[in-house]
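Peer 1: no sequence on hand, only this structure:
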């Protein structure tokens, strides 16, 4: 009976380490995306009017801040500390919300990041380092 749990925890640990790498990568790309939005408003095409619309410079700064935080938490998540796992869940949830609101500007990227944030939350919430 402990073998399935051990296998499950090994899978969760591997996925959580992958989640840490995903967070670092996504954070860096979000940071760069934010810089692009701040520096050149012409990079992104805005279609229809959207309820949660900010100007691109504001969105750029939001993505810069979120990118830095996601990257930092991703690096710390590699340690497996309980507070880092909780921070990863909270930061991934915030990233999901920000990318949902960013959908009109960059829909495919936003949906990809939302999906990756779901993977991060699942991996981190099912991983129990003491049980591995």
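Peer 2: Here it is on my side, so go on. The shown structure was predicted, so the numbers you read here are calculated from the model rather than taken from an experiment.

Peer 1: for the rest of this, base every contact and every neighbour count on C-alpha atoms.
Peer 2: Will do.

Peer 1: what about the nearest residue to residue 99 once chain neighbours are set aside, how many residues nearby?
Peer 2: Counting by C-alpha to C-alpha, 6 or more residues apart in numbering, residue 99 lies nearest to residue 110, which is 4.9 Å off, once chain neighbours are set aside. Counted with other C-alpha atoms under 10 Å, the neighbours of residue 110 add up to 21.

Peer 1: pretty sure residue 110 contacts residue 97?
Peer 2: No - taking contacts as C-alpha atoms under 8 Å, residue 110 lies outside contact range of residue 97: 9.9 Å.

Peer 1: quick revisit: any idea how far the residue nearest to residue 99 lies from residue 35?
Peer 2: Going from residue 110 to residue 35 by C-alpha to C-alpha, to the nearest Å gives 16 Å.

Peer 1: thinking again about what came up before, next, the buried residues of the strand or helix carrying the residue nearest to residue 99.
Peer 2: Element membership for residue 110 (DSSP states H and E) is helix 107-126. Residues of helix 107-126 classed as buried: 110-111, 113-114, 116-124 (neighbour count, 16 or more other C-alpha atoms under 10 Å).

Peer 1: just give me the longest helix of the chain.
Peer 2: helix 2-39 (DSSP state H).

Peer 1: quick one: work out the angle between that helix and helix 107-126.
Peer 2: 140 degrees (axes from the mean of the first three to the mean of the last three C-alpha atoms, to 10 degrees).

Peer 1: another one to put next to it:
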């Protein structure tokens, strides 16, 4: 007979999982807008640093889809998803820092979500003590 595997979760992990999924959807929207309607953004020159809006669109689409999968893994209590969630949140924050010139309010909002996700995924659950 097998014993069920217990995972240590907290409200922060649930919040982080939901927020990673929401951020993933935000990035999917960014990707679709960049691919389908690049004139929507505030910059006229269609290039951000070295990449054009089509390239950014694909980057945001792929990142957003992966974030949604990782968010589901976080909600399921998987440790790999927590580690991937931190890495993806940092990558998304850096990407939105570059994208800040094109869509400032949206990028600041997503960067704030990413910072909260990193905290929520790295904070120890309540009641646990460091050894």
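Peer 2: It's in. In this text the structure is predicted, and so the values were computed from the model without any measurement.

Peer 1: buried sites along stretch 73-87 of the first structure?
Peer 2: Buried residues in stretch 73-87 of the first structure, defined by neighbour count with 16+ other C-alpha under 10 Å: 73-74, 76-78, 80, 84-87.

Peer 1: with distance to residue 56 of the first structure and secondary structure added, can I get these in JSON lines?
Peer 2: Formatted as JSON lines, the buried residues of stretch 73-87 of the first structure follow (distance: C-alpha to C-alpha, whole Å; DSSP: H, G, I helix; E, B strand; the rest coil):
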{"residue": "73", "distance to residue 56 of the first structure": "25", "secondary structure": "helix"}
{"residue": "74", "distance to residue 56 of the first structure": "26", "secondary structure": "helix"}
{"residue": "76", "distance to residue 56 of the first structure": "30", "secondary structure": "helix"}
{"residue": "77", "distance to residue 56 of the first structure": "30", "secondary structure": "helix"}
{"residue": "78", "distance to residue 56 of the first structure": "33", "secondary structure": "coil"}
{"residue": "80", "distance to residue 56 of the first structure": "36", "secondary structure": "coil"}
{"residue": "84", "distance to residue 56 of the first structure": "31", "secondary structure": "helix"}
{"residue": "85", "distance to residue 56 of the first structure": "31", "secondary structure": "helix"}
{"residue": "86", "distance to residue 56 of the first structure": "30", "secondary structure": "helix"}
{"residue": "87", "distance to residue 56 of the first structure": "27", "secondary structure": "helix"}
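
Peer 1: out of those residues, who's nearest residue 13 of the first structure?
Peer 2: Among the buried residues of stretch 73-87 of the first structure, residue 80 lies closest to residue 13 of the first structure (C-alpha to C-alpha), at 9.1 Å.

Peer 1: quick check: the closest one touching residue 129?
Peer 2: Yes - between residue 80 of the first structure and residue 129 a contact is recorded at 6.8 Å, counting by C-alpha under 8 Å.

Peer 1: elements contacting the longest helix of the first structure?
Peer 2: On a contact count with 3 or more C-alpha pairs under 8 Å, 6 or more residues apart in numbering; DSSP states H and E, helix 2-39 of the first structure meets helix 56-77, helix 107-126.

Peer 1: how about the last one, aligned to which bit of the second structure?
Peer 2: Aligned by TM-score structural alignment, helix 107-126 of the first structure falls on residues 104-123 of the second structure.

Peer 1: same question for the longest one.
Peer 2: Across the second structure, the stretch matching helix 56-77 of the first structure (TM-score structural alignment) is residues 53-74.
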